[in-house]
Each structure stands twice: as structure tokens, then as C-alpha cells.
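*Asks:* one predicted model, sequence on top.
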Amino acid sequence: MRHQTTLTDLARLGFADLETSRQRLGEFDGLGAAVVPLFADAADPDQALLLLCRLREQVPAQLQAVLADAAAAARLVRVLGASLGLGDFLLRRPAELEALTRPLRAPLDVDQYSADILAALDGLDGDAAVTALRVRYRRHLLQLTAWDLEQSDPLAAVSVVAAALADLASAALDGALAIARASSRFPAADVERTRLSVIGMGKAGARELNYVSDVDVIFVAEAADGLAGDRAVEIATRLAMETMRGIHETAFEPELWEVDANLRPEGKDGALVRTLESHLAYYDRWAKSWEFQALLKARPLAGDLELGGRYAEAVAPLVWSSASRDGFVDSVQRMRERVTHNIPGDELDVQLKLGPGGLRDVEFTIQLLQLVHGQADPAVRQGATLPALVALADQGYIGRVEAAEFSRDYRFLRLLEHRLQLTKLSRTHLMPTDPDALRVLARASGVSPSGSELSEQWKRTKNAVRRLHERLFYRPLLSAVAALPEEGLSLSSEQAAARLAAIGFRDPAGALRHIAALTGGVSRRATIQRNLLPVMLQWFAEGADPDHGLLAFRRLSDDLGEAYWFLRMLRDSSAAAQRLTHVLSGSRFVGDLFERIPEAAAWLESDSELRPRPLSALLDEARATVARHYDDADAAALALRTARRREILRLAMSAILGTITVEELGAALSDITTAILTGVLAIAHRYGDGIEFAIIAMGRYGGAELGFGSDADVMYVYRPAGATDEEAQSRAENIVRTLARLTEDLRTPLDLDIGLRPEGKNGAIVRSLESYRAYYARWSLTWEAQALLRARGVVGDPSLIESFETLADEVRFPAAIPEKDVREIKRIKARVESERLPQAADPARHLKLGRGSLSDVEWFVQLLQLQHGATTPGLRTTSTLGALDRAVEVGLVTDADAAKLHDAWLFASRARSAITLWSSKTSDVLPTDRAQLEGIARLLEYPPGSASQLEDDYLRTTRLARHVFEREFYGTPSSPKPFTA
């Protein structure tokens, strides 16, 4: 008699396609009132019913036998609703339906799995044996899935199921190895004397395998009973290959999973099988840090377990000492970053395993904690993630509450992973976005009533896991030095120091002292910073110099004390706090300036505060400062110098945070210089003193191309305005001396360099306009005309500035430049390269005078300006890049050549400023020290670990520019010969 079910009943049971499902039920005489309610427990009732109908059509009698057993029927409906893959298996192998009538009280152990699989292979060989192996494996998988799906607490069952899957994989590998041995073409006696152990890595090694996962392995061989070692490796290699084929090569029964041996020494390029001695020799000499991290989970999985045990015992000391290797944490961090970077963009937000807040975040953090503390504490040397988490809590390295919370998060993510993979028995880690698929996943997992709620729970879990590193790695550091009340969060000073050293602090003892000072006591500041420091320590550790960053932060906190705005900014603006850690750990220059101007930290909350102030505002401030201190020149100058430091600090933070380009930086630093010179000149040169006076910017200052630490090249000019010539000269010289005195600043030096004046260092420090005119008309050398190309009046009497620039135009833009003068420019350039480069300096690394660097680009552009400036108005600019762009427009330089010169000039300019920001010292040489290069690379927005990449990029960029320079400036593809007198 057919069972009548309404559409409402079907909807209540969870069916989606109600009409089709009612028709199928109506045609299915074998389903009665006792069976239909079972669909309420199916993840996808529609799928379960469809598969039942197909089974009824194919094997009605066998299906009926299962349905007649109420418990077996419930298992079948659950399995078919959760796994299309297992449904297909039953359609291929209907005889295996009988397995569902044999319920598991608990999953089998590895010995039971192995014994049953080997029994199934008895008397079989070749393809028949492979088929029997895979069918028996899936029979056990079917039973395990049925047991898993009927658990009232699926989260608690995750670890049990994962361990059983690893044991089942071990048994399958043993079976495949047995088939390989039985069918080997080598003499049976030699095969028998060849010992082969399969070492489980990754999740298989940790007994936390997924339903469908690559099984990572390493093969170890050994000869027995007098067999030659090379012969044993040869035979073992063939056995390993056949074992792998037995698991995943195409056959009558589909493959089980991929056997992945790429974690072996040298990866894909290495030998598939090695002896134990060969493995150890490789690990002692060549292995990278990540390889020891991978070996953390190594255990004998199949084959010769005694040999595998010796392998695991031999590599263990290498694993548990790996955290002390140079660059260990960097290598772990880079591995995590590579994992994230390799995720396709459209998968990043749905990656359950590799994405932010995913399984890998939990696993990497726990492994890092194990490797750091396992050096001295054997209790945390666990293979699996959850037992390791328990051990870390038991030993006091993390809090018990946090361990329990993240154990739950990890189980939840693993449960979702299991249910997703069960669907089609496929290796996937992508959360569905389709509402129907989410609904099915929610029903399968049993932890959320609906798809939307499951999605929200997953998002909450991701956010919690994102904070995992902070909460598990950093907070215990505070309890080691500050009397925090949280139970189970205490570390000894030695343990805390080990953590700090592991994450990149070079002076962990000093860092602990800073943490104690920041978090000690009962003040409001100490309370807030105890809450802030866990995440800030993480950010400091991500910087190039975490030690200096933490020290600078302590000094800043001491300077600002209980300032409400500072504590509020740290507490309420995570973006500002992260910016602060970024600039402090990346720049000693900024740290030094913060000691004088701590209140500048407030700018980090606002992008607009980090933008350069316009020149008009700077000039207004300078004039107001002078007016306020009209009768006290020293006080006015001090205020002007303080304002300059403040604006330089603003630009330094902006440059580090990437909110300003190098062109904007050059202009802004030039404006700051102009502002202070405007103020001090107003002090030194009072109205009505009988002369007009002006400051002419030269060099990079004239081109508005200053960098941090750049000198300010200037010339001084005056014109009598009532005073006699002798009085005017004396007064002008006094102004120059006053300018030098009032701008002197030991903290942020302002070197007013007058080396480009007529006659150079031998010339007068200041001249009248008529003296300049007479000199240039009679004595001027070609290099002086070249120097005037970037002359720009910046401060002083406007009419005098205009007159000087008119005079300069007559010299720097001649109607024609004689060929002998062009040759002289080239001769001087060759002499500069030969004589001015510091002794022992590498020409390829000198940012100013080196090959393809600033000097090459600027001399090339300046020669074009001298040759064509009279006829091409666009070339009459003090800007190097502006003149280069105009030269391209008028066809003097090709786009390709200009691009190479442009890139080299920008690269060298940025690197010069980065050196000053990093070290708080000026230098024109790209360092060779790796730590210095790394800090500079980070300031140039390279990712961590890019010291060598920065070096390679700079050398390549300047090499290309040098080729252009030699061809177009010297007219030869080869470098000029060194100048000789």
C-alpha cells in the first residue's frame, strides 16, 4: 500500500523539490510510514530519495533487505543524503549495501583495518587485487560515514573520525604495498630482503586526515640479510611507485586519493626513496626550516614500522631544535604568506582551509608554539593539532579558556571540511555561496538550523581565528612580566624570551623589560596597554626592526603619559595603532623625531594630517613666528627649527605609510626648507638695511627634488639699495653668517651648501648681482652654466630674484653650445666618476655617483637642456624628470630610453631617503648587509624577506639606465675610460 504524504509534510522533512519528491515517493511502494520520517535526518532529502530510486531500479531485493532493518534504513538515508559519492559507490557495488546492516559501535583501529583489507586481497593479484583493495576501503569508509552521521555531538566526533580515516589510509597503503610486493618483477628473495617504510606526513602523520585528502608520505628503504644497499633502494623505489599506483592510478574502481611524496628531500626533483642515512645527511646539510616544520608530524604509517620508528626517532632532535635556526620565524611567515598569495582572488573569502581565519591559521600558530617551546619541553611534542593545543594549555603556554575556545573553532572548521568533502567524495575546501548548498551543509553538519545561520557562524569563527595568533602567541608574554590575573596564562621569563626570539626580536630580554614597563602598575595607561600590547606586539614583530619599534613606543608612551587623546587613539583606532607600530619598527629616523615631537602621533588617525602642508601655509606660519618673537632672534629661530622638524616628521610618516610619492616628497621637503629660510632671512635681513638680498636654490633643492638627509645647495646674491658697495658686501656676508647660525640643527641638520657658487670653494660666499654678471660674462666655466640649470630663486627680494633668474637664463640656455664645451662636459663627467667616487665604493651600488644612478640621469638631461633649452621652452625647467618628459615630447629621447632613465632616477632617489629613514644616517651607498637591506626594502614596500630582491632590482634597473646613458651621452656602448690628467 502506498504511503500518502502531503507537500507540507515533505517541506517539513526538508525536501526542496516537493512535487517531484511526492511523485517519487508515490511510485516507491517499498517506502512506508516508518521510513519516510527518516528523511528528516538527511542532509539532502531530495538527493537521498533519488539515489534510493536508482538503487530500487538496479537492486530492488538488496535494497529491500536494508530497508527492512530500521536502523540500517536510517543509516542508508543519512549516507545517501550526505554523500553523492558514496551513493555512486553503492550503485557500482550494490553488494556493499550489506555493510550498513553491520553497525559500528566505534571506528576500528589500524590493525583491524589492515587485517580486513589484507584478507580481502587473499588469493588476488594485479587489477583484481587493486579493485578489491579500493572496494574494501570504501566499504569501511561507508561504515565510518554512517557512524559519523549518527553522532549526537558531531563536533566531538571530528577527531575520532579523522584518526580513523588516517588508520584506514595506513591500512590501504599496507594493502597496496602487499600487492606491489606480490607482483614485483624482481626476484622474490630480493624483494623480501628489501625493507620499505612509508612515513606519514601532514594530516596522515598526525592522525587527523580528511575524508578526501592527499596523503603526504616519505619513503625510507633499508637492505636486510646481506642485500646490497643500492639494490635495496632500486627495488624499494619500484615498490613505492607501484604502491602509489595501487592507490591512485586509473582502474576499474576509481582512485582513492593522491599519494603525495613531494615533502621528501629536494621535493619533486629528489629521489623517491632514500635510505635513513641519506635522509639524515640531507637534513643535516641542506634542509630548510619549513622542512623541519613539516617533519613535526612525521610517523610510521605503513610498511616496515621498525624502520619507520628509527626514522622518526632520528629526525625528532632536528625538528625540536629547528626554531633556533637563523631566520626560522621569517621562513614560517613567508610560507604562510605564500599560501595566502596563491589563493585565487575569487576563492579568498570562501577558502575554509587556506584563507584568512581558516584551518591553516590555527595549525600554523600551534605548530609555531610547539616548535618554540618544544625545544625544552617534551610535553608539547605532539603530532596532532588538538592534542598539541591541550598540551600547550596544560604546560601553561596558553590559557585554558582560550585553548578550549579555539579547539571548538578548529573542530567546527574541520566538521565543515568533512561534510563538504563527503558530498562528492572530492577534495574541496570552498564554502558554498548558493543558498540551497548552504542549507544542505547546515543540515549535514548539525550545528546550525539554517544555511544563513551557518554562514554567520562561519564568519564569526573566521574572525575569532584571525585573532588566534594574537591571543595564543602574544598575550602570555604579558603575563610573564606583569601580574595578570588570567588563569593558565603565565610563562617563565625564559619561555617568554624564547617566544620573542622566535618571532624576530633580537634582544628578547630587553623587550621583556619594555613590556613590563608598559603594562606594570594599576594606572589607566597600564590597563589599556595590557589590552593593546598583544596585537601591537604582533604588528611590531611584522616590522623590520621590532626591538627598536617597541623601545620607541615605550619612549613615546612615557613622553605622552596619561594623555587622553593618545590612549583613546590606541584603544579606538586600530588603524592608527597599526600605523604607529609600522613607522616605529621601520624607521629610527621617525623614532628619534618622536622623542622631540611626541604629539605628532595624533596625525596617524587622519590621512589629511599626513599630507604635505602647502607652501603658502608654511610661509604664513614662518612669518607669524618671526613676528611673535620679533625682539628675540634666537627664540624665533628655535621655533622655526622646531616647525621644520615637525613637518619633516609628517613627511617621514607619510613616506613610510605610502601616502606620498617621491616627487611629492621632493617638492614638500623643498617647501619646508624654503619656509625656514624665509623665516631666518626675515630675522637676519631687516627692511631698510641698505641692500636687497636673495637665496637661490641650486641642485636638488632648486629642482624641488630633496630627499631625507639631502644638503640644501644654495647661492646668495645681493644688490646695494642705499649702502655703499663695501657696506653692502659686509652686510650681505653678515646675513650669510647669521643664516648659518640660526639654521644649525644637530637633530635634523640643514646643511646650506654653497659649493656650486662661482669659483666653487675658493669663491666669495656671497656676491652682488653685478659681480655675478661680470663673472659669468668673463670667467664662467661650462660646469657653472650646467649648475645654473637648476637655479631657482626661493627666498628674498622678488625683484632681485627676477633679475638673477634673467641673468641665469642667459648663461644656462645659450643660443648654441660649442662642441668643445660638450666635450668638456663629458670629460668632467668621466672625471667625476673616476675621482669623486669614494675609495673602495662599488660603482654599481653608489646611489648618487654610481653607474646608472642619479648622476648619470641628471648629467644626461642637463646636457640636453644646455644644447636645446634656447629653442625648446619646455626644457627650461629645474626639474630633472620634467625636463626628461619634455625631451620625449619633442623627440630628443625615445619613450623606451626615457622610461629606463626615469625608473633608475626614482629608484635611487627613493633608496637614498629610505636609508636615512631606516638608519637615521645619511648614505649614498646601497648597503651589502642583509639586515640593512631588509629594512630598506620594507620601506620601499617590498614584502618581508626581500633584501636580495631589492638588490637585484636596483642593479638591474641601473644597469639598463647605464646602457642608455653610455649610448646617448658618450655615444658609445662601452663605459668611458677613467679620466687621467
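*Replies:* Received, thanks.

*Asks:* contacts and neighbour counts: CA atoms only from here.
*Replies:* Will do.

*Asks:* could you point out the longest helix of this protein?
*Replies:* For the chain, the longest helix by residue count, based on DSSP state H, is helix 154-182.

*Asks:* starting at the chain centroid, how far to stretch 582-593?
*Replies:* 20 Å (C-alpha atoms, centre = their mean, to the nearest Å).

*Asks:* now do it: distance from first to last residue.
*Replies:* End-to-end distance for stretch 582-593, by C-alpha to C-alpha, to the nearest Å: 15 Å.

*Asks:* then this one, side by side with the first:
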Amino acid sequence: MNLPDSIELPADLSSSQARARAALETLSREWSGADALSPAQWPPARVEMFVRVCAASDFVLEQAERDTHAFFELAASGDLDAGLGKGALRQALAERLQDCTSEDDLMQRLRRFRNRQQVRIIWRDISRQADLAETCRDLSELADACIDLAYQWLYRAGCTQMGTPIGRHGGQPQSMVVLGMGKLGAGELNLSSDIDLIFGYPEGGETEGVRRPLDNQEFFTRIGQKLIRALDATTVDGFVFRTDMRLRPYGSSGPLVYSFNALEQYYQDQGRDWERYAMIKARVVGGDSAAGKQLLDMLRPFVYRRYLDFSAIDALRTMKQLIQTEVRRKGMDENIKLGAGGIREVEFIAQAFQLIHGGRDLSLQQRPLLRVLETLEGQGYLPGAVVAELRDAYIFLRYTEHALQAIDDRQTQMLPTDEATRARVAFIMGFANWSAFHERLQQWRERVDWHFQQVIADPDEEDGELPEVAPGAEWAAVWDDALDADVASSQLGDAGFAEPDEVMQKLARLREGANVRAMQRIGRERLDAFMPRLLAAALEHEAPDRVIERLLPLVDAVVRRSAYLVLLTENPDALQRLITLCAASPWIASEIARFPILLDELLNEGRLFSPPMAPELAAELHERLVRIPEDDLEQQMEALRHFKLAHGLRVAASEIAGTLPLMKVSDYLTWLAEAILQQVLALAWRQVTARYGAPKRADGSVCELDFIIVGYGKVGGIELGHGSDLDLVFIHDGDPQAETDGARPIDGAQFFTRLGQRIIHLLTAQTVSGQLYEVDMRLRPSGAAGLLVSSAASYERYQQQDAWTWEHQALVRARVLVGCPRVTAMFEKVRAAVLSSVRDQAHLQQEVSEMRAKMRDNLGTRTTAAGTDPKAFDATAEFDLKQDAGGIVDIEFMVQYAALAWSHQSPELLRFTDNIRILDELGRTGRFRAEDVHLLQEAYKAYRSALHRQALQKQPGVVSGDMFHEERRGVVRIWRELGLT
């Protein structure tokens, strides 16, 4: 078909116009349906309108491209050109659902019907063939029809499956009532509005007609859940209406469905002012309409007081202040609903008069806003000029809202920032450009906001000035326990807390705890200023309950040092970082609660998420310590601990932020340990030599720190995790018999023993900042029965003559962490000689296998025989990441076995102490197949990554048995291929 060239659209819409023209050309060429529907039959005006509408709305164009036949049938039906009569939408949908056979079929038919009607409504709105009243009415009637007819279908199906619900007292069949709230209740839905619903049923009882009857509440809960799914779930056909149930009593934490008595009791006893405000627009939109009228009559006394309700004024002032607080939030200026002078402020003006006067003036007991404004003028509550401004502003704002949502059927009230979308909005609104439209919009918003400020104005407010409201001010009353428990709970629940009652209990325990009761006035003022901010900040996180659970112990820990509260109050970015880290990791939360000094680290984001490299770590720690007098041991120990805590936090923060991968996390934690050990060794050496003098070498010369600290296990393998202990061995090269040269001489053996003891004390002593590390010395020669510190000669002799195979396995992962370079070279020579000894391979296989079997028996998961039982792979089982078959220790043992078996032929296997690089060498030397090396490395990294996550969550190294199947089976296969059992 030939499109007319005369369509004049703004230049900014040229690309959208071109797309629409091209789409219609394509659809016309590919059309193979009935000629009566063909776009070739379209008059030029229809073609021009198609291009205009599709240039403005991607949604309409996408629907035309997605379901061409349905779109052309709609165009041919005449529904685009004329409004529908009352009840037409319901009748059309009822016909479509007549032969519906299943819930999935119901969902598909509802969505396709909704899409057809949405195209029709948007078309007529953009083309201004429909005014605002028609658009809102059609959308609301569409929602009514979808809700009620879906419910009726689901109810009939439910009665067949679960029995018919019968009232306990009346003995009559029961049907649910669906109340529509907000814009749906008022018949004012917008183009992409969600729907707020409340479900109720007349009375309790049980279902009849089935063998296993259900309680009526359970029956209607199931029906309600199915109804929400039928409307809200997104499928290939889209959705019908986004459904929000949070306006029901107790919000998301309350039952989905209430009996009438329960609803009446709730609102009578616990209903809050904001719920009165919301209930003004409640309307029966589905289910039993007669019962629904009865329910609304029951609730009317809660909404409308019989007397002139000046008691509502203070509550409305509070709501107004909350609105004023919210409009100041970042980004609200661009929100035409929630921002200053937006739709919500017009609604507030009208509903404030309804709440105050509606009990006596029945003419105000109505839902549509424009009719309420008309009544306010007619009854003399507002001057005609004010009503005219509010009405015209509201209509302009609602048209703007529809323009924003018509573009791609998206629920938004935010003004666009990109030029193309701005051009579309201006075009839909009938303006030549964005500037002209935006200028008019601002004029209307300024007038609305001015009128809003005049409504129930606080006499204490100065003319023209808004009161300063602190961040989180809406939570001050909750923290102060100034609200009824149900009101506070509802505010918390409505705001987003999943378990508001638990949050209230936690707040009460803090508020009533000994630490808070003992606070001085200034400290309590700081706490009262901080807590509302914390609640508000927690709600910006996806899991606010978790934030409160993990941060309140920290607050309790610092209330006696309230300067920390000031730090967080005055640094909202630091508070957000604290929330993010604590929500992600209970380990971090407990560390900061134990050591609040870590809060200082949150002030510098760049530093927090960028831990330094090894040389910078060592230099920074050295610089800190040189500022402390050498004789001030307490300060030195505190400095070491704070350094470790601070950098441990930075590593954990970087891991959570994703800026450090697993292998780098272990590198940094190992570098941190080495930097600390270097300073601890130096500090211990100074202290012991100051007391006893320096030890001697065998040749009589003075030792110059002829001492090394050897790391085994995780620290030796550069695989430290959060909270790992240190497996250490101490070796010296002094003369054990020669005496030191100090005023209180002792022999060399005693000196180095006391040096080792001093090192352990410095590392493990508990101070106000905790301890540096747990230290395990059991891998030294002869274990717990051996000397604390070995001479180089005795260490070599032990390894060559007395060490067990498992000790040689451990030696594979051993390396010098800090100490004398000369003694380090001696150790490395001994290690190489011991590990590269020729071994009987069969005997080695037996020794390694037996040791591994003992470990599995003692440490593996008992219920699955350490992961060897077939049920170990079930979801109900557990998999110990380290000790079970196919886990970390199996990989470590294979690497150690390979090093012991083949390093005499392949000395490259001794170059590194970490498993990943030893595996690289096993692949490079051909000892392991490349694919097996890759499998073992990836499995090892996956296991360790899971261990790190568990550690940050303060969980043991155990996961579900249905995890890591491929890795576990691959590891076990390679284990067996190596001849290990």
C-alpha cells in the first residue's frame, strides 16, 4: 500500500514516524488474511492516524507487529472510532471466557483481551477521540470486568475442586468480595496503573460437597492467590493488571483474606488515619456485590465520623508533613504524581475535606475526585476559582500521566530525560516542543502546590515557608514508641518490613535495654536523631528486616560512645555503606559490633573498596608502628589489631562489592598476615633481646634474627579466608647451648623458645580489640610433644628420618612467611630434598589413602558416609565442602600425593605451595591430563568460593547435597585413577 507523504510530525519524532511507516508497509505486504481486514482498505485518515499513534506509542506498534490479525480486526471493528457503552467491556470479555477450560487458558484470554483493549484505549487517548473521563472509565471498567469475571471462573472451579463454602451461622453459600482501592475504587485508573485490592468474605464456616472440607478462610485464600496470579503474573502475553494487596489490614504480613467481622473489628479497634484516608475510595469491584455493599456499610462509620471531625486535622497535618518530606527526596521534582504540585496533592486537598466534613455532609461521600471538587464548590467549602484551578491542573496532570505511560505501557510518573521521549510526550500533549509543554506543566504544579500549602496549614508555620523536616522524620514516632503498637506495626509493614512486629520487638529491646537507659541526655538525643534515619535508610535496602536485625546490636554496642552515632547521622553515605555490608554478611556485622572503631573505615569509599597491595600493606603497618614508643607494648598491640581489623573489613567489603575475586581475596588476607607477622617477629625479637641479650651462632658470632616463621596449611598455600587461623612452625639457626650476651643470659634453646612464646602471645592475646590470630603449632616436629622452636639442623633431621608421610604431605604447602633470608634458603633446601626423595609409589598410595580414610571417618558427614553413600547427592543430604568425598581435602591430597610421587623427576612441582599453581605444573609436566587439571582447579575454586560465602554468612562449610554433583564425581574419578582408595 502507498502511505501518504503529508503526515506532519515534529522533527524529533522522525525516527519513530519512519519506524511506524515501515512497519505498516511490512504488515501490509505480509498480510494474507481476509480482505475486509486488510490495511489496503483503510482510508488515508486511518493510515495517518496509525503513523501518529505508533510514532507516539511503542506499545501500540509492538502489539500490531506481534498479533497482526487481532490488530487489523480491531481496526475493522470500528472500536477505535467510537466509545463503548456501559457494560460493553464486561459483555465482550464474558463472551471470550464462555468456553474457557483451564487456569492457563483463563490467563491467556485475559491478557489478550486486555492487550486489545489497551491498544484501543491508548489509540483513542493519543488521538484525543476520548477525553480523560472516557479513558479513566474504560480502564476502570476493564479492570472491573477482568477482576470479577476471573474471580467468578476461579470460584466455580474452586467449588468443584474444594467444595462450596457455607456460612457457619447463616448456612448459605459464601462468595468473596473484592474491594478496589485508590484510583480503581474511584473509577480513575490510569493507562498503566496497578490495582490495590482488599479481599473479604461474609462469615466463617467450611466447604461442603467434598470428602475433606476446607475452612472458608483457607478456601478464599486459595481463590485469592489464584486471582492475583491470573491478573498479575507476567507470561508471554504480558500481564492484566499489577496487583497490590498491601492496603489490607497488617499489610503484607497479614492474612490475604478476612471475614467481614474481622475487617470490622480491625478497623474499629486498630484502623489508622491513613487507612480512613484510603478507605474513602473503596468500591466493590468483584465478587458478591450485595455482600460487598453490606461490608462497605459496616466500614462507613470508620471512614466518616457522624460529627464534624476536627480530630482528623492533626492526623491530616501529619500526613501533609510526610508528603512534604517525601517531595523533598531526590528525584521527586520529576515525578508528576508524588512531587510538589503533583496529582497526590490535588487528591489530598479533596480527601482532607471529605475526612473532616464527610460524616455530616453526605454529598462528600463519593469517590471520583472531579465530582468531589465540584461538590466542594457547590457546598461552599472552596471558592469557584480555586476549584477551577485544581480541576484544570488535575486534568492536565492526568493527561500527562497518560502520555508518559502510553509510550510503552509502563507504570511511571517520572518526566523523561531523553530528548526523543520528551518529544513524544510534548506531541501527545499537543505542544510544539518540550519547553512549551514543561513551562505549562510547571505553572500548573506551582498553583497546585500553593493550594496544597494552604490546606489545614499549621499556624506555627511561617507564611510561604515549609518546615524543615529531618531525614527519616516519619519514623521518629515509631522509635519513640509514641504510636499504638498496631499503628506502628502497620507503618512498618506498609513501608516494606516483612515482619514489622519483630522489628518493633527489636526496637523495644534496644530502647528498654540497660545501655540506653544509662545514657546521658546528649547521648540519648544523638540516639533519637539517629534511629529514625536508620529505619529510613534500612527501607532503601531490599531486605530491611535483615538490616535492622544486624545493625541494632551495633547500635547497642556504641550507645555509650555516641560519637559513632553522630558519625553515622552526619554521614549518610557511610550509613548506607554500613547497611550494605552488614546486610550482605553477618560476619561483617558482628565484627563491627564487636569493634566499632571499624566505623571509621566507612568514611572513605575509595579506600574501603581498594585494599593495598603487599608492599603498601607492609609499609603502612611499619609506618603506624614507628609512631608508637618502643616501650608502649599496649599501644603496639592495639595498633596491630586495628590494622588487621580494618584491612580485613576492606577485603571483605571488596569481596562483597565484587571488586576482588576469590583468589585475590586469599592473596590479600595472606599478605595481611605476612605484614603482621613481620612486625610481630620484629617486636618480639626486640623485647626478648632487650631482656636477655642476643643469642649466638655455632661459630660464636651474634645472631641477627636467625629465625623464620614457616606457614603451613592455608597460610602456606596462600589460601587464607576470613577468620582463618595460622598453622605455624618456628625454626632458628642459633647455637642451642651458647648463652646470650645480655645482662640476664640464657642459653640459645631457651632464648628461641621464649621468642616463640612471645610471638604466640602477641598474636593470640585478647585485648579490647580482640586477638590477631588463632595459632596452631601442632605441625611442628613431634607435634604437641616437640619443642616449640626447632633448630634448622634438628628440623632437617626430623624431616629426613622421623616424619610421617602425612607430615611430608603438609610440607608440600609449607613456605617461609617472614624471617631471615639465610635461614629461609636453608629451609627451602631441606624442603626440596625431603619432598623430592624417591618413594615406593604403592606404599605412598596406601599411606595417603589410609590417612584420608581416617579423616573422612572422623570429620566427614556421618549420615552419608562422608559423601560416599548414593544418597549423598540428594537435596535432603548435606555435603561437607572440605571433608566429604570429592571435596577440597581430596583435591589437596591428590596434589600432595603427586608432589611426593613425582617431584624427584619433576622438580617443578615444588616451585609453588598453592594447589592451583601446583596443578598447573602437573598439567605442564604431563602428569595430569589438561582436562583433569581444569576440572580440579575449577572445582577447587568453586568449593573455596562457597566456603568464603559461608564464612561471610557465619555458616559452617556445609551445603546441600544436590550441589556440585559434576565436580564431586569428577574429583572422585581422578582420585581412583591415581590408585587412591
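*Replies:* Perfect, I can see it now. In this text the structure is predicted, and so the values were computed from the model without any measurement.

*Asks:* superposing both, give me the TM-score.
*Replies:* TM-score of the superposed chains, computed with TM-score structural alignment, normalised by the length of the first structure, equals 0.58; 717 aligned residues with a C-alpha RMSD of 6.3 Å.

*Asks:* mind listing what's buried in the longest helix of the first structure?
*Replies:* Neighbour-count burial for helix 154-182 of the first structure, counted by 16 or more other C-alpha atoms under 10 Å, picks out 154-155, 157-159, 161-182.

*Asks:* kindly report the same for stretch 521-535 of the second structure.
*Replies:* So stretch 521-535 of the second structure, judged by 16+ other C-alpha under 10 Å, has buried residues 523, 524, 526, 527, 528, 529, 530, 531, 532, 533, 534, 535.

*Asks:* repeat that for stretch 295-305 of the second structure.
*Replies:* Neighbour count says stretch 295-305 of the second structure has 295, 296, 299, 300, 302, 303, 304, 305 buried, by 16+ other C-alpha under 10 Å.

*Asks:* and stretch 218-234 of the second structure, by the same measure?
*Replies:* Quick answer for stretch 218-234 of the second structure (16+ other C-alpha under 10 Å): 218-224, 226-232.

*Asks:* do the same with stretch 249-269 of the second structure
*Replies:* Buried residues in stretch 249-269 of the second structure, defined by neighbour count with 16+ other C-alpha under 10 Å: 249-253, 256-260, 262-264, 266-267.

*Asks:* how far does it stretch from start to finish?
*Replies:* Terminal residues of stretch 249-269 of the second structure lie 11 Å apart, using C-alpha to C-alpha.

*Asks:* check which helix or strand the alignment partner in the second structure of residue 820 of the first structure maps to.
*Replies:* The alignment partner of residue 820 of the first structure in the second structure, by TM-score structural alignment, is residue 843. Assigned by DSSP states H and E, residue 843 of the second structure belongs to helix 841-859.

*Asks:* what packs against that helix?
*Replies:* helix 805-812, helix 888-902 (3 or more C-alpha pairs under 8 Å, 6 or more residues apart in numbering; DSSP states H and E).

*Asks:* pull the residues that contact the helix or strand harbouring residue 592 of the second structure.
*Replies:* Using DSSP H and E, the element containing residue 592 of the second structure is helix 586-594. Around helix 586-594 of the second structure, the neighbours that count as contacts under C-alpha atoms under 8 Å, 6 or more residues apart in numbering are 550-551, 553-555, 557, 581-583, 598-599, 649, 652, 951-954.

*Asks:* again, only using 7 Å
*Replies:* Residues from elsewhere that reach helix 586-594 of the second structure (C-alpha atoms under 7 Å, 6 or more residues apart in numbering): 550, 551, 553, 554, 557, 581, 582, 598, 599, 952, 953, 954.

*Asks:* and which of the residues you listed is nearest residue 927 of the second structure?
*Replies:* Checking the contacts of helix 586-594 of the second structure against residue 927 of the second structure with C-alpha to C-alpha, the nearest one is residue 952 at 36.3 Å.

*Asks:* OK, contacts around the closest one?
*Replies:* Contacts of residue 952 of the second structure were listed using C-alpha under 7 Å, 6+ apart, and they are 585, 586, 587.

*Asks:* any idea how far the second one is from residue 533 of the second structure?
*Replies:* In this structure, residue 586 of the second structure and residue 533 of the second structure are separated by 21 Å, where distance is defined by C-alpha to C-alpha.

*Asks:* likewise for the last one?
*Replies:* For residue 587 of the second structure, the distance to residue 533 of the second structure (C-alpha to C-alpha) stands at 23 Å.

*Asks:* how about residue 928 of the second structure: what's its closest non-neighbour residue?
*Replies:* Nearest residue to residue 928 of the second structure, sequence neighbours excluded (C-alpha to C-alpha, 6 or more residues apart in numbering): residue 922, at 5.5 Å.

*Asks:* same deal with residue 738 of the first structure?
*Replies:* residue 684 (6.1 Å).

*Asks:* mind listing what the one you found touches?
*Replies:* Contacts of residue 684 of the first structure by C-alpha under 7 Å, 6+ apart are 735, 738, 739.
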